[in-house]
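What follows is a protein structure lacking sequence information:
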């Protein structure tokens, strides 16, 4: 690709040699095309949708489990606190 007014090996506006700039553009175009093919494959893949649904159901189940676990943990902490309180009260009462 040759630009008007610029000779071989001359530098453009950005200080890059035309041949290097052209090689970078060609590499970017190739990578862009590769990315476009990958995005198209993901969009058309039905397994992607089923995985999303499976992940969503799993997250909902984890939320339910974590709510139950927190209430059990809170109950155990309250019972332990009461036990410690009564032990300290008993020790003070014996003195």
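Done, it's in. Small disclaimer: the values here were computed from a predicted structure and weren't measured. Residues are numbered from 1 along each chain as shown.

switch to C-alpha atoms for all contacts and neighbour counts from now on
OK.

what's the neighbour count on residue 21?
By other CA atoms under 10 Å, the residues close to residue 21 number 16.

quick one: what helix or strand has it in it?
helix 18-44 (DSSP states H and E).

buried set for that helix?
Using 16 or more other CA atoms under 10 Å as the test for burial, helix 18-44 gives 18, 21.

what about the next helix or strand after it, distance to the chain center?
Remark: after helix 18-44, the chain's next helix or strand is helix 46-94, criterion DSSP H and E. Here helix 46-94 is found 26 Å from its chain centre; the criterion is CA atoms, centre = their mean, to the nearest Å.

want to compare, so here's the second one:
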């Protein structure tokens, strides 16, 4: 003798679970689970976007590292040539520097005179 009805499997009595309380809890649970789903999907999309940004930044860092390596090599060669130049005759180097300085001062004087 089983009764089939709306509240089957739900205790009936003076607490009123069959009518309002149980369905209110179900609705609240559904609303909260939907909110949780939307939060999880938002976090997932943010983490995917963060992953793309990290890959892009790593690519840029690798390019910068390569450029710094080539610049370091170029500067090392330049410093080596300057060392070779400085080992030579100091008077010759001093003469070249003086001539260059006089030339720069002459150009500045000439520009000032034209104004």
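That came through, no problem. Just so you know, these numbers come straight off a predicted model, no measurement behind them.

between the helix holding residue 21 of the first structure and helix 46-94, how big is the angle?
Going by axes from the mean of the first three to the mean of the last three CA atoms, to 10 degrees, helix 18-44 of the first structure is angled at 80 degrees with respect to helix 46-94.

Show me what helix 18-44 of the first structure is packed against.
Here helix 18-44 of the first structure touches no other helix or strand, going by 3 or more CA pairs under 8 Å, 6 or more residues apart in numbering; DSSP states H and E.

do you know how far residue 33 of the first structure is from residue 44 of the first structure?
Remark: distance between residue 33 of the first structure and residue 44 of the first structure (CA to CA, to the nearest Å) = 17 Å.

nope, residue 51 of the first structure is what I meant
Separation of residue 51 of the first structure from residue 44 of the first structure (CA to CA) stands at 14 Å.

Count the residues that sit near the counterpart of residue 77 of the first structure in the second structure.
Under the alignment by TM-score structural alignment, residue 77 of the first structure pairs with residue 72 in the second structure. When neighbours are counted by other CA under 10 Å, residue 72 of the second structure registers 12.
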